[in-house]
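J.: Build me a model:
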Amino acid sequence: MATDTTAEEEQVGFADLDLDAELVRALSALGYEEPTPIQREAIPPLLEGHDLLGQAATGTGKTAAFALPVLQRIPRDRKDGLPAALVLVPTRELAIQVSEAVHRYGTGLGIRVLPVYGGQPIGRQLRSLERGVDVVVATPGRALDHIARGTLRLDGLQTVVLDEADEMLDMGFSEDIDAILENVPEERQTVLFSATMPGRIDSMARRHLSDPVRIQIEREAPAPGEAPKTRESAYVIRRAQKPAALGRLLDLEAPEAAIVFCRTREEVDQLSETLNGRGYRAEALHGGLSQEQRDRVMGRLRGGTADLLVATDVAARGIDVEHLTHVINYDVPSAPESYVHRIGRVGRAGREGVAITLAEPREHRQLKAIERATGRKIPVEMVPSVADLRARRLELTRAALHESILEDEDLERFRVVVENLADEFDVMDVALAAVKLAHETGGAAIDEEEIPEVAPLHRDKDRSRERGRGGERGPRGRKGGGGPQRGMTRLFVGAGRSAGIRPQDLVGAITGESQLNGRDIGSIEIADRFSLVEVPENAATDVIGALRGSTIKGRKPTVRRERAQTR
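T.: I've put the predicted structure just below:
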């Protein structure tokens, strides 16, 4: 059984979906005027009791799409106190959000909702379960814990919802979910929502869903001539210059709130420290933080005392920040699904969001893979120049002064200062000095160093031949040994065969971090504990600097000119 979401939809209100009057009134009081596409498609079959497999991104309204039918199907005269519905979610934050939403929708029904997650005193959860609840919203690990204790009984369960199923699988909850579903009644309704539909989601659906209605809701396409709601762009930049490039982009974009995604917790800590040192209000979020620390970080972000969240993928899962305007990939995500999840946090409810990706030259292929998976071109743009920054700062100063003139009723007390100065100087000179003073006190000093343009790394047949085929021949096809060729110098790299270093690793590192290409690199000699590689003399200093800020096969080896060579 499947639904066709491509046909034009008639104007449908919540009352047209056969929802109870109490639910319609609650939605009206919350300001919900009409259902979103996922709600229009999902609510009717769920009210009829069908299983459902839905693909919908975060921010499309899927919580209400499953919560409203769940609430309506709970019998009002239940006495046993056992949960009628179990909603499984990947993270604590999402458990809280979903339970709060279910509580708001069911205000007039007297429905009891309990979020169950790790990091909260289990005694409170035990007492609530003992008193009786109607809906449990849980992370898989804590749900299994309660099932094992016998404190979460699933005998009376009517509906199971797997929300953000792909995220739960990415976080390693597949076995936990299977174990939980072994403890639920066979005669139940199962609902699965996922932002992406990889093969393992389809496999899970085949195991646990019975003849499901299948719904796929794409993000609403912009009208002809309109800009998309999420503006995507990429900047190709060497790793050593990423912090400076990120700072410039933040200055130009001036996000209301942004998440900057990094690969590792070490990178999160280092980058957040760098950003704070540059005057931004940044908070770090990763798996090494306690629950109390996580709560403080999220409180600062939601309260506006921080405007940047630097986070790993896993730590940020399930986080939903209402006023988020920008998502920045400090590294290209390793999987297109991760990219889709990250940028799905912005561009909601008709507001424009911005998704920025900082790519190293060697990550060009990963960008192309994302474009193929999403069916969208990601424009590669130039990193803002010093002139761009100056123009942006001047525009911000002009806007601030314009707003002050329009809105500030307390300007009159400064008239005497202007009149006194006007006796001595031209009024235009007075105004220029005042603007200069406001401009210089309104922002940090501009980094005057230009960031060079870097071309993406393209690999072709010539490049594949250059990357060290035929044992340890260099890209020029010459065996190592002897002195460097004319115009070349030999670099010492403190890693060799014992570290798994191959010629192509060195060529890839140099071409990825510098402006050289494969044809520029001379012979390569790899010993057990070190390697020697020839590069053009006039580029040697740049290559050494670039390689010192990068890793080769997970290591940061010593890189310097070979001491034995004479010049």
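J.: switch to C-alpha atoms for all contacts and neighbour counts from now on
T.: Will do.
J.: ok, which stretches of the stretch 451-567 of the chain are strands?
T.: 488-493, 524-526, 531-536, 559-561 (DSSP state E, counting those that start in this stretch).
J.: Which strands or helices does the second one pack on?
T.: It refers to strand 524-526. helix 503-513, strand 531-536 (3 or more C-alpha pairs under 8 Å, 6 or more residues apart in numbering; DSSP states H and E).
J.: Start and end of stretch 490-508, how far apart?
T.: 17 Å (C-alpha to C-alpha, to the nearest Å).
J.: Sequence B follows; please return its structure for comparison with A:
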Amino acid sequence: MSQQIPEIAMVNGDDVSLNGEIRKKKKSKKEKKIKSDDAEIESPSKEESPSEEKPKKKRKKGSDEEGEDEIKKKKVKKEKNGEVQQNGIVKEKPSSSKQGEVDEETQEKIGAFSNFGIRPKTIEKLHAKGVKYLFPIQAQTFKPIDDGFDVIAQARTGTGKTLSFVLPLVEKWQQFPQKSGRQPIILALAPTRELAKQISEYFEAIGPHLSTTCIYGGTSYWPQESAIRRGLDVVVGTPGRILDYIRKNTLDLSKLKHVVLDEVDRMLDMGFAESVEEILGAAYKTGQPGDGEEAPNNPQTLLFSATVPPWVYQTAVKYMRKDLKKVDLVGRDRMKTATTVQHLAINCSYFDRPQVISDVIKVYGGLDGRCMVFCETKRDANELAMSSDVKQETQVMHGDIPQTQREVTLKGFREGKFQCLVTTDVAARGLDIPEVDLVIQCNPPRDVDSYIHRSGRTGRAGRNGVCVCFYKRQEERDLQKVEYKAGIKFKRVSAPQPSDIIKSSVKDVTDLLGAVQPEMVAMFKSAAEAIIAEKGAVAALAAALAHITGSTAMKTRSLLTAEEGKTTFLLETQSQLLDIGDVFKTLGRYIDRDSRNAIKGIRLCKDQTAAVFDVSDDHKDYLLSLWQDTSEAQLTVAAELPELLVSTQSGSFDDRRGGGGYGGGRGGGYRRGGGGGGWGNRSGGGGGRGRGGGGGYGGRGRGGWSGSYKKF
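T.: Next comes the predicted model:
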């Protein structure tokens, strides 16, 4: 009889047909639903039929070309559903608990090894890896996997997905005949070599009685072929090299009992779809049984990922049984990233970025904290790693680095031999390095899923972490898109200031002083006494601390753009500032033209009763000498960046690039016209000299800087 592929798979409680249509599922009385810790394990009813379902419109995927109105609507909805906390994390309303989250004490009881019948020898090995109890995703998938069900599991990054499938499979295969030349019973596929190697290491650590081999490209064929000929129990690898061995009849998958696809969405998204299909075809009888047919004797299939879009289900369902179990610890929760990660955003130019990154590592990572920096391209990664502005010991890793060197680099980073790893997305997924304190993303990624996985390199296994995303003014909308789709809220912060760096560095150095052996201290006493006699005890120690921390020169930096040699001022008023023109008007009453021209990058604060702007250091004191505080307006040097009004609008009194002139609303300065009105004129469109921009200096019409009336 012909076998039929099921038309429906479940996605977060909805049904997804193979043509991509999402339908709301109508629950039947015979459907089983098991709830555990607010996460759901669902088993679809065999009596469901498409005719019983109500159609539901498919939500259109967002794109970079979404209109401003669309983003505003989405943002309003988001602010209604969540409350933005100071640390940059969205907290849902108290009445709605996050799926799968319980306090540590409760989870320790739920995840106790005794609840799962895990053997004492395995528990010893788990303790050796620092595992004291099972995390939610591990606890909730153990029984379905142990019972032989196909499983699709989704959980946030850093929650222990690798151990979720390794542990029950190792427990299932404790004792069986060891024959030379035997075919593997477990196949685990991963999108990258690094993740494949990590999975292999887990199998070797938890199940040393199983013969495990990791297969991937970039290395010699001979050792891998030799291991296959000797006989294997577990094969872990990337699709490309495994497919090579299948085509050469070197690897026989006919005896497989379990197939694991880890980070399945990335694997298919990277172009491995056809390779994965061919690999699975070597071990599966595709399709599902029809009425009266027996189910094909396919291996148990396990899919794990942090993000599982509907098209992943559509592809995977061809090889999975109807009674598959879905364990979803993310569900409809808007926040897709780990809840232990703090999300910060820093506005910084590309030129200033290397030095600011170095300072960010000092403040948020400390002297010995480990940091991962993600770049968009291999070239960017190489340039940043080689930059003299990055003071920390740094290594680079990307696809052009030979595999053997990548393994050495990753091992050194895990062991803490260097502080900073600069990399591309090759290290964004699956790698388990719990001690990473800080993740830096040099740009808002084009793909929001990339942000989720990159940020997931920190805040793992219950630890707290920080993710800092750098952006430029023109990337503000990209940042908003990440906020909406990842369900987070960035806290916009300034680049670290000298006071921040000194405070952080002194604390680290103070902690390290206690590590110096008394014998070594005695050797420096005579020199210390001489310096104290010359400079005094406090002055001498202060100078020593400054030198140790690398703070030998005080450099100011803009809170707005991180540009050196700029000071950020805060203008506070008693009246509402409707636009940048109101800021110009207020400042213009008290300062002369030279000071006005020195003001750059005006931004309104969120409450619209204050504004911030930058002034070059050589004009700072002069500006303060001219200004006189009144009951209506006060001007001070900003100590920290206030919450800003999210807008692409900024301006200066003399902005060559457009974006506001003296009295201008949305326009350029007097030299090129570039945008809205010039001196005294608040309206106008865009454009440059002679190209129909808003009125420039002295121009009242829609022309360029000469006041031309040429229209758009």
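J.: could you dump the strands of the stretch 451-567 of the first structure to a markdown table with mean neighbour count and distance to residue 72 of the first structure?
T.: Converted to a markdown table, the strands of the stretch 451-567 of the first structure look like this (neighbours: other C-alpha atoms under 10 Å; distance: least, C-alpha to C-alpha, whole Å):
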| stretch | mean neighbour count | distance to residue 72 of the first structure |
| --- | --- | --- |
| strand 488-493 | 22 | 68 |
| strand 524-526 | 23 | 70 |
| strand 531-536 | 24 | 69 |
| strand 559-561 | 19 | 67 |
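J.: Kindly reformat those as CSV containing distance to residue 453 of the first structure.
T.: Below are the strands of the stretch 451-567 of the first structure laid out as CSV (distance: least, C-alpha to C-alpha, whole Å):
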stretch, distance to residue 453 of the first structure
strand 488-493, 24
strand 524-526, 28
strand 531-536, 20
strand 559-561, 24
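J.: surely residue 459 of the second structure meets residue 340?
T.: Yes: with contact defined as C-alpha atoms under 8 Å, residue 459 of the second structure counts as touching residue 340 (5.2 Å).
J.: who's more crowded, the two?
T.: residue 459 (27 against 18; other C-alpha atoms under 10 Å).
J.: Which position in the first structure pairs with the more buried one?
T.: Matched by TM-score structural alignment, residue 459 of the second structure corresponds to residue 347 in the first structure.
J.: which non-adjacent residue is nearest its match?
T.: Once flanking residues are discounted, residue 347 of the first structure sits nearest to residue 353: 3.9 Å by C-alpha to C-alpha, 6 or more residues apart in numbering.
J.: ok, how many other residues are close to the one you found?
T.: The burial count for residue 353 of the first structure: 21, using other C-alpha under 10 Å.
J.: So it sits against residue 229, correct?
T.: Yes: if you go by C-alpha under 8 Å, residue 353 of the first structure and residue 229 touch, sitting 6.0 Å apart.
J.: Now do the shared contacts for these two.
T.: residue 347 (C-alpha atoms under 8 Å, 6 or more residues apart in numbering).
J.: ok, residue 63 of the first structure to residue 101 of the first structure distance?
T.: 8 Å.
J.: Sorry, wrong one. I was asking about residue 68 of the first structure.
T.: Residue 68 of the first structure is 10 Å from residue 101 of the first structure, by C-alpha to C-alpha.
J.: Many thanks, I have nothing further to ask.
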